[in-house]
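Visitor: how would this look folded up:
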Amino acid sequence: MKNKILIGLVTALLLALLLSPFASANPDGLDRVLKDFGLEERSKTILVSPAADYVFPGIKNEKLATGVAGVFGTLLTFGVAWFIGKKLGSR
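Guide: The predicted structure is shown next:
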């Protein structure tokens, strides 16, 4: 079972690293609504993202920075799912 999880995680990380740079540069749903209604300048940042606009800071190559952000997001999602699974599985 552990091997399957590890293989799945490594596969997801490789896909995130290789496919993230090809993500659309167009704004997503909420960003698009703000832009369409001219509300971008009135919106306020509530939380600061460690990888704003899916680009990891400190890396000059934009495609590599986007890939690293994809890996970071994948690891974060896996970590949260793992934690929830452990908590619910122990009941």
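
Visitor: from here on, contacts and neighbour counts on C-alpha atoms
Guide: Fine.

Visitor: how about the helix or strand containing Ile7: buried residues?
Guide: Taking DSSP states H and E as the criterion, Ile7 maps to helix 2-19. Going by neighbour count (16 or more other CA atoms under 10 Å), the buried part of helix 2-19 is 12-14, 16-18.

Visitor: residues of the one helix or strand Val68 maps to that come out buried?
Guide: Val68 belongs to helix 62-89 when assigned by DSSP H and E. Of the residues in helix 62-89, those with enough neighbours to count as buried (16+ other CA under 10 Å) are 63-75.

Visitor: here's the other one to compare against:
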Amino acid sequence: MTTLKPYTNASALKKERDLDKAQAMREYEAEGRARHANMMRLRALRVARESAAAQTKPAAQPLKKKAAATRKSSPTEARSARRVAS
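Guide: Sure, this is the predicted structure:
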């Protein structure tokens, strides 16, 4: 931003402010474009890294289902069951 000088007429002051405003807007838009370009670059790197990792990692094998485990009763439980049955 330029420093404001004591102008005698208002039109010169307005012209300088307009120039400053235009310069600030150009800088703002340039920063936005740079930020977007950096974001796209990082996104491309992430996608490339993820695809390379997916290609090198073997496919996950489905887990084998375990047979339903039957509960074996203990000798104490078996005696209790016999007493209840009789």
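
Visitor: any idea what the TM-score is?
Guide: Once superposed, the chains reach a TM-score of 0.37 (TM-score structural alignment, normalised by the length of the second structure), with 37 aligned residues with a CA RMSD of 1.9 Å.

Visitor: before we move on, the earlier item: just want the angle from the helix holding Val68 of the first structure to helix 2-19.
Guide: With axes from the mean of the first three to the mean of the last three CA atoms, to 10 degrees applied, the angle from helix 62-89 of the first structure to helix 2-19 works out at 150 degrees.

Visitor: which elements pack onto helix 62-89 of the first structure?
Guide: helix 2-19 (3 or more CA pairs under 8 Å, 6 or more residues apart in numbering; DSSP states H and E).

Visitor: next SSE downstream of the helix it packs on?
Guide: The C-terminal neighbour of helix 2-19 of the first structure among helices and strands, as given by DSSP H and E, is helix 29-36.

Visitor: ok so, going back, give me the residues contacting the helix holding Ile7 of the first structure.
Guide: Residues lying outside helix 2-19 of the first structure but in contact with it, judged by CA atoms under 8 Å, 6 or more residues apart in numbering, are 64, 66-68, 70-71, 74-75, 78.

Visitor: with the residues you listed in mind, which one is nearest to Ile84 of the first structure?
Guide: Taking CA to CA as the measure, Ile84 of the first structure lies nearest Phe78 of those, at 9.9 Å.

Visitor: residues contacting that closest one?
Guide: Contact analysis of Phe78 of the first structure by CA under 8 Å, 6+ apart lists Leu9.

Visitor: please report how far it lies from Leu19 of the first structure.
Guide: 18 Å (CA to CA, to the nearest Å).

Visitor: burial count for Leu19 of the second structure?
Guide: Leu19 of the second structure: 13 surrounding residues under other CA atoms under 10 Å.

Visitor: helix or strand for it, which one?
Guide: When secondary structure is defined by DSSP H and E, Leu19 of the second structure falls within helix 10-56.
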